[in-house]
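*Asks:* this one's sequence-less:
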């Protein structure tokens, strides 16, 4: 596929996602009210502000090294190992912070009242971080369709659940479940495209090549995540 067609496909996918998402959001605001969106957005932002620990520039390093033609199996194995470790670190830091806030400081998170909402959002981000290994690999190989198609379908599924939750009055928890089901849909479709890709044992040489690229851009990655979530 020519570069111009790849760019056009990704651009079209982003626009479709934006339109479908906007329609779903409109249903939620009209049927459930701004308070429901506010509570859900706060939960997304609170947990999302910890996701910088799962990134640290290694995603960009993976795209770069795959595009350079390094051994694909070792690249995937190395990046998957890094992402699993960093996602575990993110989860540990979040749990510790939550425990310190509620148990040691004896505080509450008053803006989140729906039972199970926080847990569902945490599960969403865990899935998002791990599933992200596949589309980043496709991006490095310039396989735009394999990035765009799962995203469009996943966003559509999420938006349909949003609309159903709003129309049927299912509650805020189903907004979080919509995100979780949407990202799992992306994951299942991506696995289908990913099924024949090699995954080799990580080695220190490949890891060092990732680290050399990732560390200089880690600050930008951290700043980007915090800027996205910290003021919500």
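*Replies:* Right, received. Where do you want to start? Given the structure is predicted, the values throughout are model-derived calculations rather than measurements. Residues are numbered from 1 along each chain as shown.

*Asks:* only C-alpha atoms from now on, for both contacts and neighbour counts.
*Replies:* Fine.

*Asks:* quick one: residue 121 and residue 48, what's the gap?
*Replies:* 9 Å (C-alpha to C-alpha, to the nearest Å).

*Asks:* which of the two has more neighbours?
*Replies:* Shown here are residue 121 and residue 48; by other C-alpha atoms under 10 Å, residue 121 has more neighbours (24 against 20).

*Asks:* ok, that one touching residue 46?
*Replies:* No - counting by C-alpha atoms under 8 Å, residue 121 does not reach residue 46; the two are 9.5 Å apart.

*Asks:* now the residue sitting nearest the centre point of the chain, nearest residue through space, not along the chain?
*Replies:* Geometric centre of the chain, nearest residue: residue 128, 3.4 Å, by C-alpha atoms, centre = their mean. Counting by C-alpha to C-alpha, 6 or more residues apart in numbering, residue 183 is the residue found nearest to residue 128 once chain neighbours are left out, at 6.3 Å.

*Asks:* let's bring in a second model and compare:
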């Protein structure tokens, strides 16, 4: 089974723009998504909506050695190495994005008590963007402010690609949010947004991926302990 990784790094503007326009290639790199960071729930018109120098990178590797080589020797990889990343073992996939369609629907059952990482990736239908923002921003705030997330953020690459990334203290807490089992009015926000998506899809392609965190490296925002159980 391949290895996945998710990275956060502060990158000089020129290099960040270059990576957004032309993602890097390397031996053992199966797929990479380079995106500009975005604060969940931020106003639509705000510098927090697209933070070009604060890159979020999601990648699939043939093996750990390919990732290590990239971080040590590739110019863009060395930039990422100065930030934070988590290495991930794939567990489950819902929906389909072409580049990740080879992943099975379920590779392994999830222990409800273990920490999990969730990644969503979507290619937008641009005419549906106003509806997506209307229904999506309340869910962004719901995930961002959930007591069982240790890190939650969004990212984008114009014109069509959007993504979210969240670290949960347990799979049980994550599925509780998804299925509206939390307390309070906010518990129904995710379900309402999904019903609206089913009524008329916001996306050309969409997938949600679940991972088991394997190891955490570096720091982000002065922290290096986003994965609850990593020593």
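*Replies:* Great, that's in hand. All values reported here derive from a predicted model rather than from experimental measurement.

*Asks:* just the TM-score for the two chains, thanks.
*Replies:* TM-score of the superposed chains, computed with TM-score structural alignment, normalised by the length of the second structure, equals 0.25; 96 aligned residues with a C-alpha RMSD of 5.6 Å.

*Asks:* so the residue nearest to the centre of the first structure, which of the three states?
*Replies:* Recorded secondary structure, residue 128 of the first structure: helix (DSSP: H, G, I helix; E, B strand; the rest coil).

*Asks:* with residue 188 of the first structure instead?
*Replies:* helix.

*Asks:* that one: neighbour count?
*Replies:* 14.

*Asks:* contacting residues for it?
*Replies:* Residue 188 of the first structure makes no contacts at all, as judged by C-alpha atoms under 8 Å, 6 or more residues apart in numbering.

*Asks:* change it to 10 Å
*Replies:* 131, 150, 154, 194 (C-alpha atoms under 10 Å, 6 or more residues apart in numbering).

*Asks:* surely residue 154 of the second structure is in contact with residue 136?
*Replies:* No - the pair residue 154 of the second structure / residue 136 is not scored as a contact, 11.2 Å apart, by C-alpha atoms under 10 Å.

*Asks:* residues in contact with stretch 206-214 of the first structure?
*Replies:* Under C-alpha under 10 Å, 6+ apart, the answer for stretch 206-214 of the first structure is 55-65, 70-71, 74-75, 77-79, 81-82, 204-205, 218, 221.

*Asks:* in that stretch, what's buried?
*Replies:* 206-207, 210-211, 213-214 (16 or more other C-alpha atoms under 10 Å).

*Asks:* list the buried residues for stretch 76-96 of the first structure?
*Replies:* Applying 16+ other C-alpha under 10 Å to stretch 76-96 of the first structure flags 76-84, 86-87, 89-91, 94 as buried.

*Asks:* follow-up on the earlier one: and residue 154 and residue 136 of the second structure? which has more neighbours close in?
*Replies:* residue 154 (24 against 21).

*Asks:* show me the strands in the first structure, by range?
*Replies:* Along the first structure, no segments are classed as strands by DSSP state E.

*Asks:* packing partners of the longest helix seen in it?
*Replies:* If you go by DSSP state H, the first structure has its longest helix at helix 3-32. Packing partners of helix 3-32 of the first structure (3 or more C-alpha pairs under 10 Å, 6 or more residues apart in numbering; DSSP states H and E): helix 34-48, helix 144-168.

*Asks:* next, the angle helix 144-168 makes with it.
*Replies:* Going by axes from the mean of the first three to the mean of the last three C-alpha atoms, to 10 degrees, helix 3-32 of the first structure is angled at 10 degrees with respect to helix 144-168.

*Asks:* buried stuff in helix 3-32 of the first structure?
*Replies:* 6, 9-10, 13, 16-17, 20-21, 24-25, 27-28, 31-32.

*Asks:* distance from the chain centre to that helix, please.
*Replies:* 16 Å (C-alpha atoms, centre = their mean, to the nearest Å).

*Asks:* and if you look at stretch 60-76 of the first structure?
*Replies:* Distance, centroid of stretch 60-76 of the first structure to centroid of chain: 20 Å (C-alpha atoms, centre = their mean).

*Asks:* among the helices and strands packed on helix 3-32 of the first structure, which is the most enclosed?
*Replies:* helix 144-168 (a mean of 21; mean count of other C-alpha atoms under 10 Å).
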